[in-house]
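A.B. asks: pasting the sequence and the predicted coordinates here, then a few questions.
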Amino acid sequence: MKKIAVFASGSGSNFQAILDAIKKGDLKAELCMLICDRPGAFVVERAENGGVPTYVFSPKSYPDKAAYETKIVDLLEELQIDFIVLAGYMRLVGPTLLNRYEGRIVNIHPSILPAFPGKDAIGQALAAGVKKTGVTVHYVDAGMDTGEVIAQRTVEVIPGESIESLQEKVQKVEHELYPLVVESLLNRTEERSL
């Protein structure tokens, strides 16, 4: 069974969706660790409640990004992590992690990329007045939300919709799509290694 690590910075709703899918048997993987870069983030409580080992790092306590990521890579290698799932991780991944886990780091973003990359994608979509937005799962590269797209689903934007209601609709799709895509990628990885 493949070993995965989830990286998150906030409330952790996608972390929870992945953990729930594993517990139900819909995602065949071992969730070995949560990496969090924000002490006090609610995702830490979710991980502890789910029995997932949690590692909280404060990037500012390291001299630079390479030192921070080297510490994380050492931990990932120690636990023999096969795959990294970003779930609301609000940091750009640097070369130290990218080089070690090339093609094995995925992210989920609340828009149909390349539209509305970066922070506040839902607010950006509303401000632009689009009729549809959605969710993208993509491989992580050195850019901000620029990696190869793996899967996308659209979400209709109703005229006059609030950011809260649109966010709720987008997150519902995220929580369905992300575990499915991760399961598919892990199976494909296993087939390639046979």
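C.D. replies: Looks like it arrived, so ask away. These numbers were taken from a predicted model, which means no experiment stands behind them.
A.B. asks: when you work out contacts or count neighbours from here on, use the C-alpha atoms and nothing else.
C.D. replies: Noted.
A.B. asks: give the other helices and strands that the longest helix anywhere in the chain contacts.
C.D. replies: Ordering each helix of the chain by length in residues (DSSP state H) puts helix 163-193 first. With contacts taken as 3 or more CA pairs under 8 Å, 6 or more residues apart in numbering; DSSP states H and E, helix 163-193 sits against helix 13-24, helix 121-128, strand 132-139, strand 149-156.
A.B. asks: below is structure B, check it against A:
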Amino acid sequence: MSSPPRATPAPARLVVLVSGSGTNLQALLDAIAAAPEGPDGYGARIVAVGADRDSIAGLERAERAGIPTFVCRVKDHATREEWDLALAEATAAYEPDLVVSAGFMKIVGREFLARFGGRFVNTHPALLPSFPGAHGVRDALAYGVKVTGCTVHFVDDGVDTGPIIAQGVVEVRNEDDEAALHERIKEVERRLLVDVVGRLARNGYRIEGRKVVIP
């Protein structure tokens, strides 16, 4: 699977999905704002920010930046499948080249992946395939690993099983508790996500089995 080549040098269109404070979103906004315009720029722009809940800091960040927002709450739909379809349609309305999960805490379903599979980027606070799931930091610490980190990957229909794009390593210190370790992972995660999304947007990519190749 390959990303479609863009016929013009226009920046790639990003829809970013958030569930909370939006620090990863802010990192993307800052990188885009700081980059020069033209062919040497970041290569992408955020065209919309979506969320699964109201009144969160991530939406406020988008609104301050003048970016359109939308909210798609699970509780507003009769079934999870209906919610998934609604989220897919709301996202598709902005015609994204890439969709970025920036701390989006819901698992998408069949309809969303049918539209955005191979284009939906997520982060995870562990070195996949080790320690998938909601407690990656806690599980790594409990296991006694000496290094952990974060993974940027494409989303598939499993739990943190999609093709890995890039990883960053974080040393585990003797004095670490879950909160301290997670904070250091988040710092690396933000930098890695900004770098990866920019490279995907500027260079394109292809997925060969489980391998992601960025030229």
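C.D. replies: Good, I have the coordinates. Please read these numbers as outputs of a predicted model, since none were measured by experiment.
A.B. asks: what's the TM-score here?
C.D. replies: TM-score for the superposed chains, counting by TM-score structural alignment, normalised by the length of structure 1: 0.91, backed by 191 aligned residues with a CA RMSD of 1.7 Å.
A.B. asks: follow-up on the earlier one: redo the helices and strands packed on helix 163-193 of structure 1 as CSV? Include mean neighbour count and distance to V44 of structure 1.
C.D. replies: Putting these into CSV (neighbours: other CA atoms under 10 Å; distance: least, CA to CA, whole Å) gives the following:
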stretch, mean neighbour count, distance to V44 of structure 1
helix 13-24, 20, 10
helix 121-128, 17, 24
strand 132-139, 22, 23
strand 149-156, 16, 27
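A.B. asks: want to throw these into JSON lines with distance to L98 of structure 1?
C.D. replies: As requested, those are arranged in JSON lines below (distance: least, CA to CA, whole Å):
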{"stretch": "helix 13-24", "distance to L98 of structure 1": "21"}
{"stretch": "helix 121-128", "distance to L98 of structure 1": "24"}
{"stretch": "strand 132-139", "distance to L98 of structure 1": "11"}
{"stretch": "strand 149-156", "distance to L98 of structure 1": "17"}
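A.B. asks: which one of those lies nearest to L34 of structure 1?
C.D. replies: helix 13-24 (8.5 Å; CA to CA).
A.B. asks: tell me the helices and strands packed up against that closest one.
C.D. replies: Applying 3+ CA pairs under 8 Å, 6+ apart, we find helix 13-24 of structure 1 packed against strand 30-36, helix 42-49, helix 163-193.
A.B. asks: try it again with 10 Å
C.D. replies: In terms of contacts (3 or more CA pairs under 10 Å, 6 or more residues apart in numbering; DSSP states H and E), helix 13-24 of structure 1 is packed against strand 3-8, strand 30-36, helix 42-49, strand 83-86, helix 163-193.
A.B. asks: same list (the ones you listed) but as a markdown table, adding distance to D120 of structure 1 and mean neighbour count.
C.D. replies: A markdown table is the format used below for the helices and strands packed on helix 13-24 of structure 1 (distance: least, CA to CA, whole Å; neighbours: other CA atoms under 10 Å):
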| stretch | distance to D120 of structure 1 | mean neighbour count |
| --- | --- | --- |
| strand 3-8 | 16 | 24 |
| strand 30-36 | 20 | 22 |
| helix 42-49 | 19 | 18 |
| strand 83-86 | 17 | 25 |
| helix 163-193 | 10 | 16 |
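A.B. asks: could I get these as JSON lines with distance to R104 of structure 1?
C.D. replies: Below are the helices and strands packed on helix 13-24 of structure 1 laid out as JSON lines (distance: least, CA to CA, whole Å):
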{"stretch": "strand 3-8", "distance to R104 of structure 1": "10"}
{"stretch": "strand 30-36", "distance to R104 of structure 1": "15"}
{"stretch": "helix 42-49", "distance to R104 of structure 1": "22"}
{"stretch": "strand 83-86", "distance to R104 of structure 1": "5"}
{"stretch": "helix 163-193", "distance to R104 of structure 1": "9"}
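A.B. asks: relative to Y62 of structure 1, which of these is closest?
C.D. replies: Proximity to Y62 of structure 1 (CA to CA) singles out strand 30-36 among those, at 14.7 Å.
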